[in-house]
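Dropping a prediction and its sequence here:
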Amino acid sequence: MPSSTIVGDGGLSTLEQEYYSERLNQYAFLMAEQYMRQSNLNTANSGILNPHSWNRNNSNSSRTSSQSIFGDQLGREINQIRSSSSQRNGVNRGSRFATGSRFANGVGRQRFGQEERGQGLNLMSTKNQRPGNGSTRQHIPSYYSVPLEELRGKIAFVAKDHVGCRFLRKKIEEGKTEEIDMIFNEVMNEGHDHLHELMVDQFGTDFIQKLVEGTNREGRAKMLDAVMSDERKLKDLCNDHHGSRALQKLLERIETREQQSSFTRILKRITVPLCKTQPGHYVIQVCLKNFSPDCLKSVLELVLDNCIALAKDRFGCCLVQNIVEYGYTEAKERVVADITEHARVLCEDPFGNYVVQFLIGLKVPRVTADILGQLQGYFVNLSMNKHGSPVVEKSMKEAGEENANMIIHELMNSSEFLNVLQNPYGNYVAQSALAVSKGSVHNDLVNIIRSNYPHLHSHLYGKRVLDKTRNRHRA
């Protein structure tokens, strides 16, 4: 066939296509090598990869320097070839291929997939490969295909990779004692702080959690001792999102009171700062749920001493609620007493109002009565407050009919009732009052609202309350 013959729809001669394919082949090798380097798996000296088949004619330095310019150079050459071929055939494809988009659309990627499988990548395998569909994502390695023994000395390094993490977790799940011991011994190597590094790593934290589940009681005790050996690192670990998750898993598996007491002796020195961070307060919650009251008493004393301040904190308010739910009797009573005493102030706080709502939601008659006693006379002001109005609604819905009627009467008899109906928050309180009230109380409430029709029918918020009164009267 003559060299000027057009092949397919690409507009290239046979000779030009061979040159084109060879250049793409070289670029594919560079792409693969760069991917392996970026994924931290190119450790040729340690034997994990077999790089001897990768473009042997180039030195390491020349590869590194050429990668940044090779793609642009290849694109320009392709563009020149295609432009000249298109001009010979009377076709103007310059705008289409100005940026080398033919390669970007998938030319040469089938070759990349085939060469990758044939060039001795002896560490990793791939799944669901469909060469030639225009996507290199399907060539991303999905699992390791080497015996665990070949990774000896590199376990901590491999665990920080998303593929390596899955591989090691699978080995732990298989439950072979000798493999778990090998993995554990490398993580707990005294010469390196691999445990802390992995606990705060994005993928390492999942590996450590699986190792906690797979090791025995003695192994977990060693891991706990390593965590407690440095107070500064422990604080950093508790305040790290990944580290907190791994530490929680470890604390859930602590079984002896001696270990619990040892941990709380260190924890109490950093308790208050931890209560005000998202990862930190989760650590204390896990201790609260799993440790014995005697071991946790010193930590809870610090929390109780700062109860109101923590109740106004974004994360501290969650911890205060957990003390009521999981704490020992004396701690619960002290929290309830403090919250009840400061209920009115907490109702107007962005986070404290959730603590008051939580106590009301427990539906303990004595606690509910004490809280509503503190709030009596302030329901009108609270109804028009952004954070207080949900507390009023919660009280009417869950504090019982008698308490609901008391709140509704206070609202109806106030000179500010019209303002409540027209308030951005108060109108929701009025709607809740209509929903929970019954009998004569409901009828009186409907009549008072309707008597303010001239002020409500065209008001942005008032008309919402007025619409609720048009429903059928309750008996």
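Nice, thanks for sending it over.

From now on I want contacts and neighbour counts done on CA atoms only, so please keep to that.
OK.

Could you measure from the residue nearest to residue 322 when sequence neighbours are not counted over to residue 278?
Take residue 322 and drop its neighbours on the chain: the residue closest to it by C-alpha to C-alpha, 6 or more residues apart in numbering is residue 285, 7.0 Å away. Per C-alpha to C-alpha, to the nearest Å, residue 285 is found 11 Å from residue 278.

Cross-check the contact I'm expecting between the residue nearest to residue 322 and residue 319.
Yes: with contact defined as C-alpha atoms under 8 Å, residue 285 reaches residue 319; the gap is 6.7 Å.

Counting neighbours around each, name which of those two comes out higher.
residue 319 (24 against 19; other C-alpha atoms under 10 Å).

next, the one to line up against it:
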Amino acid sequence: MNIVENNDYSPKSLPSSHLPLSSPYSASSSVDLSLLSSNDIIILSKDQHGCRMLQKKIDDDCSTNLPIIFNATYKLSSALMLDPFGNYLIQKLMISATPSQLSLIIIEITPNIGKIATNLHGTRALQKLIGCLSTPNHHDLIAIAISPQVVNLVHDLNGNHVIQKLISHFFGDDLDFLVDLIIIHLIEIASHKHGCCVLQKLLNKCSPYQIQKISNEILRNSVHLMKDQFGNYVIQYLISLDINGINLQLLRLVANELVPLSCGKFSSNVVEKCLKLNPNGCTVNDNIHPLLAALINIQTLMSLIKDQYGNYVVQTALEVADWPVKCVMAEMVRPMLPNIRYTNYGKRIHSKVVSILAELDNNNNNNDNTGGSHSPTYGSHSQSTPKTAGGTHRSNINTNNNLLPGINFSAHV
């Protein structure tokens, strides 16, 4: 059914005997709806005062007046949902309607649901309808109606709120249709300013199985999404869910692309968030963080320190690393200190490294005074982190075991 416009009707066409002379219509509750034709009720529903009068009629005597108003208007549900005044009446009908009446409204609006969802008035009425759904049949009908429009609605200023309302109202298997559609169109949804918000809300509502399904597709496209201005928020939100198996896979992916991701405007935020993870529930004293292991490389550090975004990754690494790892990084950076001291991107790193080295030198002096052993010299030490087949990452730091006592560099994620 196409949206019906009722431009042919005007209040002047109402029989004068049916309405009191003291218009506006809301001024009187004495109008007998049974004396009005369907056309009369439709006209009233799209008039500011008439709409209020009809809503009051429902409040005053729902059992008598609701069927009269519903039967006169439900076939024009699409037009009323788009109308500045009629949308309030249709919302009132939705609240008071029986399940079968609600099903009739859904069926009537299905051909026009895309236009309704993206309309300023229609989106509110449609969200109200979703909030009133109460039976499995309702859920099935609305899923069938909205499925062809999901991507368009997610991208729309008004339509995305309809999808978010669905996510809020539906539970469990009822969300499967939405999960499956978003997986198919993941990149175009996750990389959109409204879509990334919808996807985060969906991840927060899904069952563990549904989350895993979505996460598998996110992981397949993770590097692309990390570099995207909106997609990176999806990755960060997934990380914040703290699902260990998923986060370990993300750490491997990031470690294998550490330098380009660290130097990206948006992806560098993801790298910093990954650095704050504690993989596999292990402390750094047992297994060094895979990203820190990848960072303990002179060439890598030099590249990142000089980069406008990469330097923030190094700063975060110096903040989150345990003391032995901080010492190794600080000693590697020591020769670079004169060159980075006055650079725009190196000032803060210079300050952090100088502070670490001062504490390290102070500890060494205390060891000298107490007859303790010297801490090893790190300045000439260089390592690299190779990539293994299949894209997995293994920390394979070729280092002296005395360099970082208590840290197992051969451990892998």
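Thanks, I have it. Please read these numbers as outputs of a predicted model, since none were measured by experiment.

Work out the TM-score between the chains.
Overlay of the two chains. TM-score (TM-score structural alignment, normalised by the length of structure 2): 0.67; 334 aligned residues with a C-alpha RMSD of 3.9 Å.

that older thread, residue in structure 2 matching the residue nearest to residue 322 of structure 1?
The equivalent of residue 285 of structure 1 in structure 2 is residue 164 (alignment by TM-score structural alignment).

Residue 114 of structure 1 now?
Residue 114 of structure 1 maps onto nothing in structure 2, by TM-score structural alignment.

Show me which residues of the helix or strand that contains residue 114 of structure 1 are buried.
For residue 114 of structure 1, the host element (DSSP states H and E) is helix 109-118. The neighbour-count check on helix 109-118 of structure 1 (16 or more other C-alpha atoms under 10 Å) flags 109, 110, 111, 112, 113, 116 as buried.

how about those residues in CSV, adding distance to residue 425 of structure 1?
Output for the buried residues of helix 109-118 of structure 1, formatted as CSV (distance: C-alpha to C-alpha, whole Å):
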residue, distance to residue 425 of structure 1
109, 61
110, 63
111, 65
112, 63
113, 62
116, 64
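
from the residues you listed, which single one is nearest residue 230 of structure 1?
Lowest distance from residue 230 of structure 1 to the buried residues of helix 109-118 of structure 1 (C-alpha to C-alpha) belongs to residue 116, with 45.9 Å.

For the closest one, which non-adjacent residue is closest in space?
residue 32 (7.8 Å).

which residues in structure 2 does the helix or strand containing the one you found align to?
Per DSSP H and E: residue 32 of structure 1 is located in helix 14-38. Under TM-score structural alignment, the alignment places helix 14-38 of structure 1 onto no residue of structure 2.

same deal with stretch 459-466 of structure 1?
Using TM-score structural alignment, stretch 459-466 of structure 1 pairs with 343-350 in structure 2.

Pull out the buried residues from the matching stretch.
345, 346, 348, 349, 350.

where's the third one, which helix or strand?
It stands for residue 348 of structure 2. Per DSSP H and E, residue 348 of structure 2 falls inside helix 347-369.

Run through the neighbouring helices and strands of that helix.
helix 310-320, helix 323-333, helix 337-340 (3 or more C-alpha pairs under 8 Å, 6 or more residues apart in numbering; DSSP states H and E).

Could you check it and say which residues are buried?
For helix 347-369 of structure 2, by 16+ other C-alpha under 10 Å, it's 348, 349, 350, 352, 353, 354, 356, 357, 360, 364.

can you give me how far it is from the chain middle?
Chain-centre distance of helix 347-369 of structure 2: 42 Å, with C-alpha atoms, centre = their mean, to the nearest Å.

and what of stretch 158-173 of structure 1?
On C-alpha atoms, centre = their mean, the centre of stretch 158-173 of structure 1 falls 20 Å from that of its chain.

what's the answer for stretch 284-294 of structure 1, then?
With C-alpha atoms, centre = their mean as the basis, stretch 284-294 of structure 1 stands 24 Å off its chain's centre.

can you list the residues that contact that stretch?
248, 251-252, 257, 260, 271, 274-275, 296, 319, 322-323, 326-328 (C-alpha atoms under 8 Å, 6 or more residues apart in numbering).

what's the closest non-adjacent residue to residue 195 of structure 2?
Nearest to residue 195 of structure 2 is residue 189, by C-alpha to C-alpha, 6+ apart, at 4.6 Å.

got the end-to-end distance for stretch 452-466 of structure 1?
Across stretch 452-466 of structure 1, first to last residue, C-alpha to C-alpha, it's 9 Å.

Report the secondary structure element holding the residue most central in space within structure 2.
With distances taken as C-alpha atoms, centre = their mean, the residue of structure 2 nearest its centroid is residue 200 (2.4 Å). With secondary structure defined by DSSP H and E, residue 200 of structure 2 is part of helix 195-205.

can you list the helices and strands packed on helix 347-369 of structure 2 in CSV and add distance to residue 183 of structure 2 and mean neighbour count?
Shown next, in CSV, are those (distance: least, C-alpha to C-alpha, whole Å; neighbours: other C-alpha atoms under 10 Å):
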stretch, distance to residue 183 of structure 2, mean neighbour count
helix 310-320, 31, 21
helix 323-333, 40, 22
helix 337-340, 45, 14
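
Can I get the ones you listed in CSV including distance to residue 273 of structure 2?
Shown next, in CSV, are those (distance: least, C-alpha to C-alpha, whole Å):
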stretch, distance to residue 273 of structure 2
helix 310-320, 9
helix 323-333, 18
helix 337-340, 25
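
Distance of the nearest residue to residue 465 of structure 1 once chain neighbours are set aside relative to residue 424 of structure 1?
Closest residue in space to residue 465 of structure 1, ignoring its immediate chain neighbours: residue 431 at 5.8 Å, by C-alpha to C-alpha, 6+ apart. Computed as C-alpha to C-alpha, the residue 431 of structure 1 to residue 424 of structure 1 distance reads 12 Å.
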